[in-house]
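Chemist: just the structure for this:
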Amino acid sequence: MTLLDLTPRVVENDRLTTLPVAIIGAGPIGLSAAAHLLERGIGFVIFEAGDQAAASVRAWGHTRLFSPWKHLVDPASRRLLEAHGWELPDPERAPTGTELVEKYLAPLAGLEPIASRLRTGIEVLGVTREGMDRTRSRARFATPFALRIRTASGEIEDVSARAVIDASGTYLSPNSLSSGGLQLLGMTEIADRVTAALPDVLGRDRALFAGEHTTVVGAGHSAANTLLGLVELARDEPGTTVTWLIRNAQAVRVSSSTDDELAERARLGSRVDQAVADGCIAVLDGFEIIRGRRAGDAVQLVGHRHGEVVTHTTDIVVNATGFRPDLDMLREIRLELDEIVEAPKRLAPLIDPNVHSCGSVEPHGFRELAHPEKGFFVVGMKSYGRAPTFLLATGYEQVRSVTAWLAGDTEAAANVELVLPATGVCSTDASGGGGCCS
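Modeler: Down below sits the predicted model:
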């Protein structure tokens, strides 16, 4: 199948049934959607912006997840892989992101029924209906979707689909360093001294941080992982210092509570607490950043702290402030989003981070994920908007329900279940952005 095969020029009454479902993103949830569509006998094509499947997971591959293998593999994907001789790694062991890719996601993406439908290096610029902006209603739901894409060679074209599953995640759209949410004033001046969340401090990015003063901004587990990596680096590289900048009085998300569902997550919090107590990490709390500026080779962060305007000087800034969904590409799609979290309106109350943690989110499916745009679904981390409570097992159940609905199996689509052990199934917040998992 070529891209041109997806864009016939003649619109026919039954054309929708001949078109594939377009999946945006070849991460864990996008590949899970592909596996479920295969089981349902529904054609699909996957558009992945990276040059390989699971590109975002590869970016934070050095980070170990909180959850063991038994909670990280989608059932339909497992069935497909095992039919080709694959075996589940040690069920009780928690893998790194790289291990998740090498031992699960890459083999899944490499299977011929998926690999033949996977298009890498394809950026989806926008989604609409063929010949219809969001204001036009006549025959809207009988009209194919049109995805505007940019290929690796830079060509821009439109392709058609019967339905769209947006599993593009949020890793590539981080929150701003600015406390106001807008792009930080002066960001262009300091951009070369600001890194994304979860840099590989002890590996690929070591030279950037060695001997430097690094300020990690953010109060979640991404920040905690980076802080501990920097503390370890400081033991071997003289002159390496670490500051933890948070907006509130304390980092409530990095908890070392003995009641934590996951022992590894609690241990992470305990290690950070100990490093702070030992003086390895300087904490700058209550700091609301309003501007960044360059001072020679250094960076100055200007902000409000305890009612005063203060300046913090550092060499490197790590933006671990969380993530948000990219909604610009969906401007011509009719969405119904919660005004605070930017998640689907019926899903938002179930994932409110002020009420729920990873393990307390109820299972949900096509009903909670549906928008006024029939046949369009946002799934995975992106479906959680700005809430940091996403977990992979929930994403797998999302796409199982959505693909059942696309197949016309409304009974299976409505029957959403998520059987979790007492320990929960959260992993790290690396790919999806926020407190729970990738």
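Chemist: could you use CA atoms for every contact and neighbour count after this?
Modeler: Noted.
Chemist: what sits against Val164?
Modeler: Contacts for Val164 (Cα atoms under 8 Å, 6 or more residues apart in numbering) come out as Val21, Ala22, Ile23, Ile24, Phe145, Gly375, Phe376, Phe377.
Chemist: before we move on, what about Val73?
Modeler: Neighbour list for Val73: Tyr104, Ala393 [criterion: Cα under 8 Å, 6+ apart].
Chemist: that one: what secondary structure?
Modeler: coil (DSSP: H, G, I helix; E, B strand; the rest coil).
Chemist: hmm, back to that, report the buried members of the contacts of Val164.
Modeler: Using 16 or more other Cα atoms under 10 Å as the burial test, the contacts of Val164 include Val21, Ala22, Ile23, Ile24, Phe145, Gly375, Phe376, Phe377 as buried.
Chemist: now show me the structure for the sequence below, then we'll compare the two:
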Amino acid sequence: MTLQINVPPAATNPRLTGLPVAIIGAGPVGLAAAAELLERGQSVVVLEAGQRAGASIERWGHTHFFSPWEYVVNDAATRLLEQHGWEAPEAAKNPSGAEFLRDYLLPLAQTPELEAVIRYGTRVTGVSKEGMDRTRSAGRSRAPFQLQLSECCGQRTLNARAVIDASGTFEQPNSILSSGLSITDAAAEARILGALPDVLGADRERFAGRHTVVVGAGHSAANTLLKLANLVRANDGTRVTWVVRSARPTRVYGSAADELEARGKLGTDLQALVRDGVIELVDSFEIDHARVAGDQLHLAGRRRGAGFTLAADQAVAATGFRPELGFLRETRLAMDDVVEAPRALAGLIDPNLHSCGSVEPHGVAELAHPDANLYIAGMKSYGRAPTFLLLTGYEQVRSIAADLAGNHEAARLVQLVLPETGVCSTDADGGCCS
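Modeler: Okay, the predicted model is just below:
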């Protein structure tokens, strides 16, 4: 069954006339893309697998952004909200995920303009060109995209003149194994929690009085470690071990020169906890296996050239995320082999190469693929790189929207000023986290 959406003509190609731009994901970047396009008179449909906007953010709503409000809202979205009486939160305050949803993203999704175009409970399971798989070339540029949708009432297809995939990466966490492979021991997997658990709230009983290993060298790890340190101070037997693959956690420690105060404080507070022995740091540990023996989770591998095993009650995988590209398999993508980001963007964000807390301005040109008018935006556009800020995604979709609206010059006048981390490192372990 094909889902019909009645929209005014949007292109001169008769096969594309009347078709919307399909946006995958009703997170902050997806809704920003919709706001940017609607502001330019373009027709859109937003396809969201969850039952409301920001479904992934709900899972870490207890965690605060290290960016203040001024860096986490989109300009076009703000203009739309203000038409309906919205008042912006205090610009310098750092919201929690829950506050971000309550005070910005959900009101945005509930504006009449966006409410009319969002389809909840709709998961995109495939994207192709109508009537042709990725091997067919004749007439390809004139064919609309066809999206395969899974909904409560069954399967449908939807045709679109363009596709913006802003579905994020939160549902695809990286493994704690140095190989990147999944853990096959079911008992061990059950002892490993995903990133950003609610340590001091809903998940407190799982951590209090137990030994937890946190694996990862990014800000998700730092957030969890700082909360676990509160339990350690309660003297209830809680132990915390922090495992990183690098020789030193330079990136997460950050710098006093960080222009985002909360991000800088995150690193300095964590460094003090390690120095004071509240958190035990195990560096240079490459985990090869995870298994349960007795009543303990055993993480085994190599450390500084020798075999090493660490036993604990449980672990938290704060090892980052990866993009789900399977449903785009029948489209033609130009993706980097290492970072799994659009090829032209990868060199700007590759943590093995990128040495400072800034990202060069980029937009539609860097995000383009062989199938024209197909874009991966937001966190997913960064592939496995950990350097994403919402400001980056907002500028991406502003550029894409301008291009789809026919203003190609404005689309290529990209401007992106990100707050510096104060961290510069030329080694792979240092990387950056803007």
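Chemist: ok, of the contacts of Val164 of structure 1, which one's closest to Asn415 of structure 1?
Modeler: Phe377 (17.6 Å; Cα to Cα).
Chemist: so what does the closest one match up with in structure 2?
Modeler: Under the alignment (TM-score structural alignment), Phe377 of structure 1 pairs with Tyr375 in structure 2.
Chemist: separation between that match and Ala385 of structure 2?
Modeler: Taking Cα to Cα, to the nearest Å as the measure, Tyr375 of structure 2 falls 17 Å from Ala385 of structure 2.
Chemist: follow-up on the earlier one: list the ones among the contacts of Val164 of structure 1 that fall in strands.
Modeler: Val21, Ala22, Ile23, Ile24, Phe145, Phe376, Phe377 (DSSP state E).
Chemist: residues contacting the residue sitting nearest the centre point of structure 2?
Modeler: When Cα atoms, centre = their mean is applied to structure 2, the residue found nearest the centroid is Met379 (3.7 Å). Contacts for Met379 of structure 2 (Cα under 8 Å, 6+ apart) come out as Ala166, Gly168, Thr169, Phe388, Gly393.
Chemist: again, but for Thr240 of structure 1
Modeler: Contacts of Thr240 of structure 1 (Cα under 8 Å, 6+ apart): Phe209, Ala210, Gly211, Glu212, His213, Thr214, Leu230, Leu233, Ala234.
Chemist: just checking, the first one touches Val317?
Modeler: No: in this structure Phe209 of structure 1 lies outside contact range of Val317 using Cα atoms under 8 Å: 10.0 Å.
Chemist: who has more neighbours out of those two?
Modeler: Val317 (27 against 24; other Cα atoms under 10 Å).
Chemist: the more buried one pairs with which position in structure 2?
Modeler: Under the alignment defined by TM-score structural alignment, Val317 of structure 1 corresponds to Ala315 in structure 2.
Chemist: how about that match, secondary structure?
Modeler: Under three-state DSSP, Ala315 of structure 2 falls in the strand class.
Chemist: again, but for Leu108 of structure 1
Modeler: With three-state DSSP as the basis, Leu108 of structure 1 sits in helix.
Chemist: hmm, back to that, ranking the contacts of Thr240 of structure 1 by neighbours, who comes first?
Modeler: Leu230 (28 neighbours).
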